[in-house]
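In: Quick one: sequence plus predicted model below, questions after.
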Amino acid sequence: MVLASWRFLAAAFAAVLFLHGSRASDEAYPTQSYSFVRNAISAPPLSYYDYIVIGGGTAGCPLAATLSHNASVLLLERGSSPYGNRNITDLDAFGAALSDLSPSSPSQRFISEDGVINARARVLGGGSCLNAGFYSRAAPQYVRDVGWDGKLVNESYAWVERLVAFEAKIGQWQTAVRDGLLESGVVPDNGFTYDHIPGTKVGGTIFDESGHRHTAADLLEYADPKGIAVLLHASVHKILFKRKGTSRPVAHGVVFRDSTGAKHRAYLRRGPRNEIIVSSGALGSPQLLMLSGLGPKAHLQAHNISLVLDQPMVGQGMSDNPMNAVFIPSPNPVEVSLIQVVGITPFGSFIEAASGENFAGGASTKDYGMFSPKIGQLATLPPRQRTPEALAKAIEDMDRLEQAALQGGFILEKITGPKSTGHMELRSRNPNDNPSVTFNYFQDPDDLRRCVEGLSTIERVIESKAFADFKYDAMTFASLLNLTASAPVNLLPRHRNTSTSLEQYCRDSVMTIWHYHGGCQVGMVVDRDYRVLGVDALRVIDGSTFNHSPGTNPQATVMMLGRYMGVKILNERLASEAS
């Protein structure tokens, strides 16, 4: 490989990290027609239901669909429909929704206090409308540890999979990663499976063979149209409580606003089993509890929020699984692929990969995917230096690159857990504003150790015989890590011996894989049936209740949990009515 080519690839990598994507076409994608979904503008000022589910996301959609078969359900979603938006539905547009910073975007960007740029969903279907599509169940031990019924868990996964999960069909580059993992000792070869099994496997995906995304919103197909109402652009501002004398507070209604700002109220019908269920995600759920008066007393008083219950653990235990990636320029063409293969290591790191690039509309209109500054992923700068100016410079540099410079792919590692935790606080009383969240990446030294072991595994994959066709011979692992250190836009601090240690690389190049969780954890904010401690008629059912992110990718388990708890709640209701 000649020196000129080497410098070109170095500059290409350091300018920005990419995967693939395309701009949305003006051509509308065929829409899903649900008779029970409508804009919140059409909602009456006052309404009554057996269940009010706040958040039509990855958990909220299957939960509401299940409850609709024996009760009346109102599902409130602050965002829009995913149907008709090709930036959501088409694989070749991955990243476009995440890069859309408009107020109507299905993705709402936020930046943690750590400096890592992240995103939260604002669309019916939640994060399943924005993610890389990988579908994998939680480990059996995870199911046992949280106390779930294994039989119902498996039935609930199968219920989800009938509509949204498919076997990933891997190409040559993903095959090389798989074989490289096996050659590197991440064994056994588990073939294709949805199950979480140590070793290397091909997982599921929510993209079908046509590259069309299936989301949690599709699970509303299971709903009884007579038992459910779904309101879009319905932003819930507060949960309402009532109390008689010294009794516990009882949730009995919500206040929400439509897109015009008009206020609506929805109340629970009279009945001992009727409930409000919060499924607003790991940021939205603890945020809404605080806005409704459940949270740390001093913090709520500082925002002039009337206290319902002093609950200091709301917003605590926030975690985000750190992701670190290595780009490998390829001398041979690679397929466009999102996450399809995973190596589940014995030391607590998951190895995954993505590859390829796609251009739509010519070289001047490039959009990029999972490792792109357009969506906030800028591993070439330490987190706190990822300023808007730095992102703009990286995008500008990337737009000047030739297509050949982007040929290759990424191998990433994500640590399980993690053990490092942080917290969340309100910035304002507006539920549409992002709260302040700190994840404390690598605060626990064991997280850093596992990151280093994960990078060492990636090195063995890259140096394996199986991967030889997709790596330049002259490029060692050290040179791949140091590409950023020799590029003109690099701002990484220089460390001794002009090389960056793996520990420092972990800290400086950390990004999100969007698997953040916590804030309403079991045993701290909710009980094992997800009832909020200290109040009645209120549950939280979503990823905010997780102590650890389940499996390699959590979306399958979050969808399963919505179905699982829907079945449990209905069974409790039927038993109560029969007694």
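Out: Structure's in. What do you need?

In: contacts and neighbour counts: CA atoms only from here.
Out: Noted.

In: how about the strands in the stretch 151-300 of the chain?
Out: 166-167, 189-192, 199-202, 204-205, 228-232, 235-242, 250-257, 263-268, 275-278, 294-295 (DSSP state E, counting those that start in this stretch).

In: Remind me what the third one packs against, helices and strands.
Out: Strand 199-202 sits against helix 172-183, strand 189-192, strand 341-344, with contacts defined as 3 or more C-alpha pairs under 8 Å, 6 or more residues apart in numbering; DSSP states H and E.

In: just checking, next helix/strand downstream of the last one?
Out: Right, the one you point to is strand 341-344. Sequence order places strand 349-355 as the next helix or strand after strand 341-344, per DSSP states H and E.

In: what's the spacing between that next one and its chain's center?
Out: 16 Å (C-alpha atoms, centre = their mean, to the nearest Å).

In: Next, Ala468: secondary structure please.
Out: Applying DSSP: H, G, I helix; E, B strand; the rest coil to Ala468 yields a three-state assignment of helix.

In: Tell me how far it lies from Trp6.
Out: According to C-alpha to C-alpha, to the nearest Å, Ala468 and Trp6 sit 18 Å apart.

In: adding another structure so you can compare the two:
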Amino acid sequence: MGLFWVVKLLFLSLLSLNILSCFSSQGENFSKFGYPYIRRASTFSSSSSSSASSSGRQNTFDYIIVGGGTSGCPLAATLSQNFSVLLLERGGVPFSNFNVSYLKNFHISLADTSPESASQPFVSTDGVINSRARVLGGGTCINAGFYTRASTRYVASAGWDPKLVNESFPWIERQIVHWPKLAPWQKAVKDSLLEVGVSPFNGFTYDHIFGTKVGGTIFDKFGRRHTAAELLASGNPAKLNVLVHATVQKILFDTTGKKPKAVGVIFKDENGSQHQAFLSKRLSSEIIVSSGAIGSPQLLLLSGIGSKAELKRMNLSVVLANKFVGKGMSDNPMNTVFIPTKNAVEQSLIQTVGITKLGLYIEASSGFGQSSNSIHCHHGIMSAEIGQLSTIPPKQRTPKAIEEFIQNKQYLPHEAFKGGFILEKIASPLSKGHLNLTSTNIEDTPSVTFNYFSHPSDLRRCVDGIRMMEKIVRSKHFSNYAQCDDVSMEKLLNMSVKANVNLIPKHTNVTASLEQFCRDTVITIWHYHGGCNVGRVVDSDYKVLGVNGLRVIDGSTFNNSPGTNPQATVMMMGRYMGVKMLRDRLGRTAGV
């Protein structure tokens, strides 16, 4: 090792002593995974100060980020280049979780409802069961892995600097994104999309452009997932501190000035012990909430920012009245059909996408749960164990219905485990909903309403999508691949009920029937957003309106979900805003 590196390592070690003194030397860290700055929350030594306005705080940081998810990880890594950062994540680490780490276990991770699971189920008031991430790396740990950028139009509408956007996407891609080996099912869907007119073929591309394409993936050639948590490796170890199993209860404010100022947070560790962490005295120090479309508006409300009526109903003190917190919630509705095949097909998640001019996207998955002999067989993203009882209308997808299906799944006909799905997602739904607190416990998921298909435009586009899926199924390329002549229509219909999978409706020329089909079979593609929208809750720099020292940087600020799948843009947003904030403070010479 050269003298330069010896001196540099010594310097970084000395720099880190001041921050690491906040942590107990007895606690476990995650050096074995290459992340020595990740620790359990219980290792954090609470400040001796009990008041948010007290002087002599011990545990102070230039930035406190609440939520180590899709945006929080790249944001923390970037800001730590020049400033001290405390990243607080309520879940654990993904590195040794085999259900998270491998494509073949994708469906099992989503079906896991244990308290230690990386995914936390919740049921919207619409009756659609959904999942929230509860792990370092956020949604990148439990999603289908598809990586595709936002369109240039979306970037312009968000007011982002295109040059910095085009620098931030590759920063993500160099670290965790791969090109997929196209699975046979995905190739058949690709060829069929082109046959029915979703053209041109744009090849392998990250770009969001009309036509059919193959996108990137965060699964490598071995089927191993690479998540936003790995972006933390780009952080400055002398200034970056990550606590897992750290559940933030509320944000603390100094209310003595003209505007409330965020000064710290209260959080609980994995043992239930309470801790406080505070911002440093630097003028531009900030708390940044990156807890997602459910967690971010929930935390603002529990911290006293929201509708006066809502806060009064929950007996919470009002720090700042803003009636828009938790409003404008939206989820892109998804409807699917199952295509049985004679032979088992290779597992695949989203690789091919058709970006249509009808305002909908066509995607596909295949090959999950090939054996019908085990009660643990799953149907991938349509697994009933995650609530997607797709032949049962939403309001009837009860816990009892799910449990009965799990118990009976071992008796399904073997055709139910051969084949794959074609999916259609409505782009930029006009149907909007809202979020409300159900308790003052941050660990209780709020009541969420998405109002699927309440706007007629969304329903019309769904009908168009079902008709397009029928064309794909009947196309020459696809029918040659997926033919299943030895299965009678009666058997298929019976199978679809037992397996809770949808087949193409028999009469796709009857609009009213298809509208009902859309309503009855709607599920989620986990692209919910809103609740802290730009212009209503935050400004164009994602600073919370009416408050100093507080931002929200995640998908809760979106009016529409970007691209066909949002994870690329949300990660880019974390990197983008980190660089922008450093440049705003330090000029163009910021060390990024």
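Out: Received, thanks. Quick caveat: nothing in here was measured; it's all calculated off a predicted structure.

In: hang on, the earlier thing: what's the closest of the strands of the stretch 151-300 of the first structure to Tyr564 of the first structure?
Out: Tyr564 of the first structure lies closest to strand 275-278 among the strands of the stretch 151-300 of the first structure, at 14.0 Å (C-alpha to C-alpha).

In: Could you point out the residues of the second structure onto which the closest one aligns?
Out: Using TM-score structural alignment, the residues of the second structure aligned to strand 275-278 of the first structure are 286-289.

In: and if you look at stretch 300-315 of the first structure?
Out: Under TM-score structural alignment, the match for stretch 300-315 of the first structure is residues 311-326.

In: and that stretch, how far apart are its ends?
Out: Counting by C-alpha to C-alpha, you get 12 Å between the two ends of stretch 311-326 of the second structure.

In: and if you look at stretch 274-285 of the first structure?
Out: 19 Å.

In: Same question for stretch 326-341 of the first structure.
Out: By C-alpha to C-alpha, one end of stretch 326-341 of the first structure lies 16 Å from the other end.

In: Repeat that for stretch 390-402 of the second structure.
Out: The first residue of stretch 390-402 of the second structure is 11 Å away from its last residue (C-alpha to C-alpha).

In: Specify, as a residue range, where it falls in the first structure.
Out: Going by TM-score structural alignment: stretch 390-402 of the second structure matches residues 379-391.

In: buried sites along that stretch?
Out: Residues of stretch 379-391 of the first structure classed as buried by neighbour count (16 or more other C-alpha atoms under 10 Å): 379-383, 385-386, 390-391.

In: Adding distance to Leu502 of the first structure and secondary structure, write the residues you listed out as a markdown table.
Out: Formatted as a markdown table, those follow (distance: C-alpha to C-alpha, whole Å; DSSP: H, G, I helix; E, B strand; the rest coil):
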| residue | distance to Leu502 of the first structure | secondary structure |
| --- | --- | --- |
| Ala379 | 14 | coil |
| Thr380 | 14 | coil |
| Leu381 | 15 | coil |
| Pro382 | 14 | coil |
| Pro383 | 16 | helix |
| Gln385 | 20 | helix |
| Arg386 | 20 | coil |
| Ala390 | 24 | helix |
| Leu391 | 24 | helix |
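
In: Where does stretch 424-436 of the first structure end up in the second structure?
Out: Going by TM-score structural alignment: stretch 424-436 of the first structure matches residues 435-447.

In: so how far is Gly304 of the second structure from Lys312 of the second structure?
Out: Relative to Gly304 of the second structure, Lys312 of the second structure is positioned 10 Å away (C-alpha to C-alpha).

In: The two - which one has more neighbours?
Out: The residue with more neighbours, out of Lys312 of the second structure and Gly304, is Gly304; 24 against 12, by other C-alpha atoms under 10 Å.

In: so that one sits right up against Arg313, yeah?
Out: No: applying C-alpha atoms under 8 Å, one finds Gly304 of the second structure not in contact with Arg313, separated by 12.0 Å.

In: how long is stretch 496-506 of the first structure from one end to the other?
Out: Span of stretch 496-506 of the first structure from end to end, C-alpha to C-alpha: 16 Å.

In: what about that stretch, distance to the chain center?
Out: Distance of stretch 496-506 of the first structure from its chain centroid, counting by C-alpha atoms, centre = their mean, is 29 Å.

In: Identify each buried residue in stretch 489-496 of the second structure, please.
Out: 492, 495-496.

In: Thr421 of the first structure contacts Pro322, doesn't it?
Out: No: look at Thr421 of the first structure against Pro322 with C-alpha under 8 Å: they stay out of range, at 11.5 Å.

In: Who has more neighbours out of those two?
Out: Pro322 (30 against 22).

In: Help me confirm that that one comes into contact with Tyr441.
Out: Yes: counting by C-alpha under 8 Å, Tyr441 is a contact partner of Pro322 of the first structure at 6.6 Å.
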